[in-house]
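Q: model this:
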Amino acid sequence: MTKFSRAVLGAALLAVSGFAAAASYPGIVDAKGNSLGGGSAFDTGVFLVAGETFSVTANPADLWDNSGTDPTYVSNADGHAFQMATLDGLTDAIGSLVGEIGNGPLFNVGTNLANVTAGSAGELKLFYFDSDADNNTGFVHVDVSAVPEPTNIALMALALGAFALTRRRKA
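A: Predicted coordinates:
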């Protein structure tokens, strides 16, 4: 393999390691169907390993409601700061978007959860934070992205190795 082809291979591997982080998974979380209180989880299809970095973004313009009729209870994925509750060990605003990895503890997602490190392995699931799904309406669009750390590290190591081979050894 020539120096030039090793350099090209190294550059290509570095580029691919950067693109591995760009995968995103869109979805729609429904206030009634995906409510913590009477619905089921929105399965994102994203399976994380402990130590992997992920992000979730919810469209802040999308609205959902936990009253059925009262506009006071309409919110985006950040929920109602004036209406807090403790459900399944998490204290958060009613109407907020929350997540769970595998069967781990719930955590707040809101409209933007950026570059968080997964503490455990499993599928990322999302919920509407509410104790009663019966009167919920609306939905939010979400985009989930994960950085596959082991893949990036391996590709980076291969790329650096290819670059190292292009260096001329001094006699």
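
Q: C-alpha only now, for contacts and for neighbours.
A: Noted.

Q: Show the contacting residues for the residue lying closest to Asn152 once chain neighbours are set aside.
A: Spatial nearest neighbour of Asn152, excluding adjacent residues (C-alpha to C-alpha, 6 or more residues apart in numbering): Ser17 at 4.9 Å. Under the criterion of C-alpha atoms under 8 Å, 6 or more residues apart in numbering, the neighbours of Ser17 are 151-153, 155-156.

Q: and the two most separated of those residues?
A: Thr151 and Met156 (8.4 Å; C-alpha to C-alpha).

Q: Neighbour count: those two, which is higher?
A: The neighbour count for Thr151 versus Met156, taken as other C-alpha atoms under 10 Å, is higher for Met156 (20 against 14).

Q: What helix or strand is Leu165 located in?
A: Per DSSP states H and E: Leu165 is located in helix 149-166.

Q: before we move on, what about Leu14?
A: helix 3-19.

Q: What residues of that helix count as buried?
A: 6-7, 9-11, 13-14, 16-17 (16 or more other C-alpha atoms under 10 Å).

Q: Please apply the same query to stretch 152-159.
A: 152, 155-159.

Q: Tabulate the residues you listed (JSON lines), appending distance to Asp143.
A: Conversion of the buried residues of stretch 152-159 to JSON lines gives the following (distance: C-alpha to C-alpha, whole Å):
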{"residue": "Asn152", "distance to Asp143": "21"}
{"residue": "Leu155", "distance to Asp143": "25"}
{"residue": "Met156", "distance to Asp143": "26"}
{"residue": "Ala157", "distance to Asp143": "29"}
{"residue": "Leu158", "distance to Asp143": "30"}
{"residue": "Ala159", "distance to Asp143": "30"}
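
Q: Here is a second sequence; please produce its structure as well for comparison:
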Amino acid sequence: MTEPDDFPSEEQNVAVLIETLREDLADLNWTPAALMDRMRSLGDYRKPQTILRGINRALEGQTKPSGELLCLVRQAVRFKRRLLRSYGNTLWTQLGDGSHTTQVEDFRITLAPQTKGRWLVVVVHKDGYSPAYPRWQETLEAAKHMAFMTLDNAQNWQQEYAEEQAREAAAHL
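A: Coordinates of the predicted model:
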């Protein structure tokens, strides 16, 4: 661009979109596989390899990142910020085996050290319900962030389950 009134070219716009996607994924500490997991958990019905291929092609500049993909990732960044505002000051207790644990509402969260410095996130409700374990996280801080997202998923599942039970009970009246 030579003049202030010049609009960026399509090529420049695509480069900005790719960089925005990369920055947002870095802010989330997510790999393409972690983004694919999130998309599947939110209802993306495509095969995992298809989703992953699309993400990687966008990150490599082979295709323009879709508006939906950019929106989803930006929304996840904002969601992470909200969760950190809500739970960021949570007190964690380090156990003898090196794991870290805390209680948030009716959920016990445990971050267990794994090989190569990675962390397993385990969230369990007092009644025994446990959402699917997310992928191992690369750092303790990333594991804490993922724990809060997993906690939110579990709380949403419980709410949806309670609503479904209420609908079924009402249908039998």
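
Q: care to give me the TM-score?
A: Scored against TM-score structural alignment, normalised by the length of the first structure, the superposed chains reach a TM-score of 0.24; 68 aligned residues with a C-alpha RMSD of 5.0 Å.

Q: ok, then the element right after the helix holding Leu14 of the first structure?
A: By DSSP H and E, the next helix or strand past helix 3-19 of the first structure is strand 24-30.

Q: Next secondary structure element downstream of that following strand?
A: Next along the chain from strand 24-30 of the first structure, counting by DSSP H and E, comes strand 42-48.

Q: Which elements pack onto that following strand?
A: For strand 42-48 of the first structure, the packing partners by 3 or more C-alpha pairs under 8 Å, 6 or more residues apart in numbering; DSSP states H and E come out as strand 24-30, strand 122-128, strand 137-147.

Q: go with 6 Å
A: Secondary structure elements in contact with strand 42-48 of the first structure, counted by 3 or more C-alpha pairs under 6 Å, 6 or more residues apart in numbering; DSSP states H and E, are strand 122-128.

Q: what helices or strands is the strand it packs on leaning on?
A: strand 42-48, strand 97-101.

Q: how about the longest one: buried residues?
A: By 16+ other C-alpha under 10 Å, the buried positions in strand 42-48 of the first structure come out as 42-44, 46, 48.

Q: can you check the last one too?
A: Neighbour counts over strand 97-101 of the first structure (16+ other C-alpha under 10 Å) mark 97-101 as buried.

Q: Packing partners of that strand?
A: Partner elements for strand 97-101 of the first structure (3+ C-alpha pairs under 6 Å, 6+ apart): strand 107-108, strand 122-128.

Q: next helix or strand past the shortest one?
A: So that's strand 107-108 of the first structure. Toward the C-terminus from strand 107-108 of the first structure - assigned by DSSP H and E - lies strand 112-117.

Q: quick revisit: state the pair within the buried residues of strand 97-101 of the first structure that is farthest apart.
A: Leu97 and Ile101 (13.8 Å).

Q: May I see the buried residues of helix 3-19 of the first structure organised as a markdown table, with distance to Asn115 of the first structure added?
A: Formatted as a markdown table, those follow (distance: C-alpha to C-alpha, whole Å):
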| residue | distance to Asn115 of the first structure |
| --- | --- |
| Arg6 | 33 |
| Ala7 | 31 |
| Leu9 | 29 |
| Gly10 | 27 |
| Ala11 | 26 |
| Leu13 | 23 |
| Leu14 | 21 |
| Val16 | 20 |
| Ser17 | 17 |
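
Q: Can you name the two of those residues that sit furthest apart?
A: The most distant members of the buried residues of helix 3-19 of the first structure, if one measures by C-alpha to C-alpha, are Arg6 and Ser17, lying 16.4 Å apart.

Q: what ranges do the helices span in the second structure?
A: Applying DSSP state H to the second structure gives helices spanning 10-28, 32-41, 48-59, 67-87, 140-171.

Q: Any chance of JSON lines for these, columns distance to Thr101 of the second structure and mean neighbour count?
A: Output for the helices of the second structure, formatted as JSON lines (distance: least, C-alpha to C-alpha, whole Å; neighbours: other C-alpha atoms under 10 Å):
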{"stretch": "helix 10-28", "distance to Thr101 of the second structure": "22", "mean neighbour count": "16"}
{"stretch": "helix 32-41", "distance to Thr101 of the second structure": "23", "mean neighbour count": "18"}
{"stretch": "helix 48-59", "distance to Thr101 of the second structure": "31", "mean neighbour count": "16"}
{"stretch": "helix 67-87", "distance to Thr101 of the second structure": "14", "mean neighbour count": "15"}
{"stretch": "helix 140-171", "distance to Thr101 of the second structure": "10", "mean neighbour count": "16"}
